[in-house]
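Asker: Here is the input, now give the coordinates:
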Amino acid sequence: MDALIANMVTQVKKGDQEAFEGIVDLFKDKIYRHCFRMVGNGHEAEDLAQETFLRAYRNISKYNSEYKFSTWIFRIATNLCIDRLRKKKPDYYLDAEVPGTDGATMYSQLSSEEPLPEEVVTENEEWNELQAEIMKLPEKYRTAILLKYVEDLSLEEISKIMDIPVPTVKTRIHRGREALKKVFQMVVKTR
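Answerer: I've put the predicted structure just below:
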């Protein structure tokens, strides 16, 4: 897969737009999901994913092939999301009620493989709580947590994406997890 992507990047650098379309096809879903998890809004995530690919295309000549392409493009997406979050407070959450519905949340509008209704309710409640708490984390912890546990990236890849040393990545993941653990221990005690 890495060889295929490297070949596509080489072709893009030579001006082959179809090769870039292939890159977009390979990464569009992952980049969109990452942006969505970072900003919590589908429309903004679409905009950010598109901007990620535009920047990648414009700056493809700056891509250093010593690093994985996925690391490079995730870094672009992460930086765009962080910039967007810094410019405004997030006002959309997965557990926010969708206007014009009878209490439906954005999360409940996502497609699924139709588990039992009680499983969906339980899972939705747990996911909504987790997503809400992740969105409350400071951006540096939120980014590290999402890249590690949602995108399943290595510490080294996260280090490159966030442009921080690996020990700092470990610290941010640890502190983010501890903050989430404290919140959920308090929730369990109050139930």
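Asker: From here on, just use CA atoms for contacts and neighbour counts.
Answerer: OK.
Asker: neighbours around Lys148, how many?
Answerer: 18 (other CA atoms under 10 Å).
Asker: my bad, should have said Pro165
Answerer: Count around Pro165 with other CA under 10 Å applied: 13.
Asker: before we move on, what about Lys14?
Answerer: Residues near Lys14, counting by other CA under 10 Å, number 11.
Asker: could you check the distance from it over to Leu137?
Answerer: Distance of Lys14 to Leu137, given as CA to CA, to the nearest Å: 42 Å.
Asker: compare with the first, here's sequence two:
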Amino acid sequence: MDSVTRDLFLAQDGDNEAFTRVMQATEGDVRRFCAWQNLHRDDIDDVVQETFLRAYRGLHTLSYGITCRSWILTIARNTCVDHFRKSGQLRRNTKAIERHVQSHQDDATTTVALEQMIFSLPEVFRDAFVLVRLMGFSYDEVAAILGCPRGTVQSRVARARESLMLSAGNEQVSKVS
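Answerer: Here you go, the predicted model:
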């Protein structure tokens, strides 16, 4: 059991400082995941805060065998879905993609184009691809986060990669996969 997961179980036993350490250790992952969910920059802070509030309130639901990162990102994913549902936005909103691309005009053209292609992937492929290839989670961790079998995650990552290769060409995709 890693130290962050250990802190999560200490927090479950009432150690508030342990939960603060969990937040500090996982906030970057939660922010990156939210950014890849096509959230507007102003909404990311709200969703991150709501994720940790839900995690704190849900400490009693923890069971052994789960890793902290998987548990927190499952909550983040559900919080993002709820945010889009409440706001009436679609995840793959074209205007949001255009805003994102425009906000990165100083970046290299290929990077922006690749980001836009990733945003245009179907949600199930994008989530698996981002978590495995861009955030470095194992297939087993992603299976726990997405609530599906490991083989399904592998298939989704492969399909996302194939789609990106068709859209961008092998050189650009090999940089992130």
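Asker: check which helix or strand covers the closest residue in space to His40 of the second structure that isn't next to it in sequence.
Answerer: Leaving aside its chain neighbours, His40 of the second structure sits nearest to Ala96 (7.1 Å; criterion: CA to CA, 6 or more residues apart in numbering). Ala96 of the second structure is located in helix 94-103, with elements delineated by DSSP states H and E.
Asker: what packs against that helix?
Answerer: helix 109-120 (3 or more CA pairs under 8 Å, 6 or more residues apart in numbering; DSSP states H and E).
Asker: Residue range in the first structure corresponding to the helix or strand that comes right after the helix it packs on, please.
Answerer: Going down the chain from helix 109-120 of the second structure, the next helix or strand is helix 123-129, by DSSP H and E. Matched against the first structure by TM-score structural alignment, helix 123-129 of the second structure falls on residues 139-145.
Asker: Contacts only, for the aligned partner of the residue nearest to His40 of the second structure in the first structure.
Answerer: Correspondence of Ala96 of the second structure to the first structure, assessed by TM-score structural alignment: Tyr92. With contact set as CA atoms under 8 Å, 6 or more residues apart in numbering, Tyr92 of the first structure has these partners: 39-41.
Asker: Mind listing what's buried along the match of helix 123-129 of the second structure?
Answerer: For stretch 139-145 of the first structure, a neighbour-count test (16 or more other CA atoms under 10 Å) marks 139, 141-145 as buried.
Asker: contacts for stretch 99-107 of the second structure?
Answerer: With CA under 8 Å, 6+ apart as the criterion, stretch 99-107 of the second structure contacts 112, 115-116.
Asker: where's Gln172 of the second structure relative to Arg41 of the second structure, distance?
Answerer: 26 Å.
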